[in-house]
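[1] next one to model:
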Amino acid sequence: MEADQSPERTPDGHFVVVRGRKWRATDPSIPEEPAARLRSHLMSARRAVRDALDQSDARAEAAARARVNRAKVALGERGTPWWEQSDRARRERWEGGLAELDERAPDV
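    Prediction:
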């Protein structure tokens, strides 16, 4: 897959396929601006995991992994599948996750 291509999706749109492996797709109902902010939080948290591992800092690693999980839940990639949630529950999920991540990491 080239950098400017989107990954292959399953016919139902619930999963993306990367190198033959299925991963839950981001909730398509999240508007682009908040989705971009959530992805920014996710990438920042992943970098924090890497840095904590490099420094052998178990507490920082746990905190960073919690941020990764919160971002992935907000994006709909973990937790209750987004296609099984009402529109209201989906919106509450990503809005709540974004508010929490913004509060924890205002520099993103």
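
[2] going forward, measure contacts between C-alpha atoms and count neighbours the same way
    OK.

[3] residues in contact with the most centrally placed residue in the chain?
    Nearest residue to the geometric centre of the chain (Cα atoms, centre = their mean): Lys72, 2.8 Å. By Cα atoms under 8 Å, 6 or more residues apart in numbering, the contact set of Lys72 is Leu42, Arg78.

[4] quick one more, to check against the first:
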Amino acid sequence: MKARRSVGVAKRAGNAPAEHEAHAAVDRAKRALGERGPVWWDDGGPDLNRHMARTTIYADWFEALGTDAGVK
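    I've put the predicted structure just below:
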């Protein structure tokens, strides 16, 4: 979160070099946490990242959520 806060601070200050470094720090942290980079698991299931739930095998489940799910 420190890196994320640094992005905001740099943006508000109009400091492009600091903003660039803060974004790089966020990327490094996300990679260290396994949130970015190559997939480190394989459960045999289809990769549904970057797909809308309503267009996947979870369409019925998503529809049952209704508009309370925050998506209209």
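
[5] how many neighbouring residues does Val9 of the second structure have?
    When neighbours are counted by other Cα atoms under 10 Å, Val9 of the second structure registers 15.

[6] alignment lookup: it to the first structure.
    Under the alignment (TM-score structural alignment), Val9 of the second structure pairs with Asp51 of the first structure.

[7] please apply the same query to Ala22 of the second structure.
    In the first structure, Ala22 of the second structure lands on Ala64 (TM-score structural alignment).

[8] give me every residue that touches that match.
    Shown in contact with Ala64 of the first structure (Cα under 8 Å, 6+ apart): Ala45, Arg46, Ala48, Val49.

[9] now do 10 Å
    Ala64 of the first structure sits next to Leu42, Ser44, Ala45, Arg46, Arg47, Ala48, Val49, Arg50, Asp51, Ala52, Ala58, Arg70 when contact means Cα atoms under 10 Å, 6 or more residues apart in numbering.
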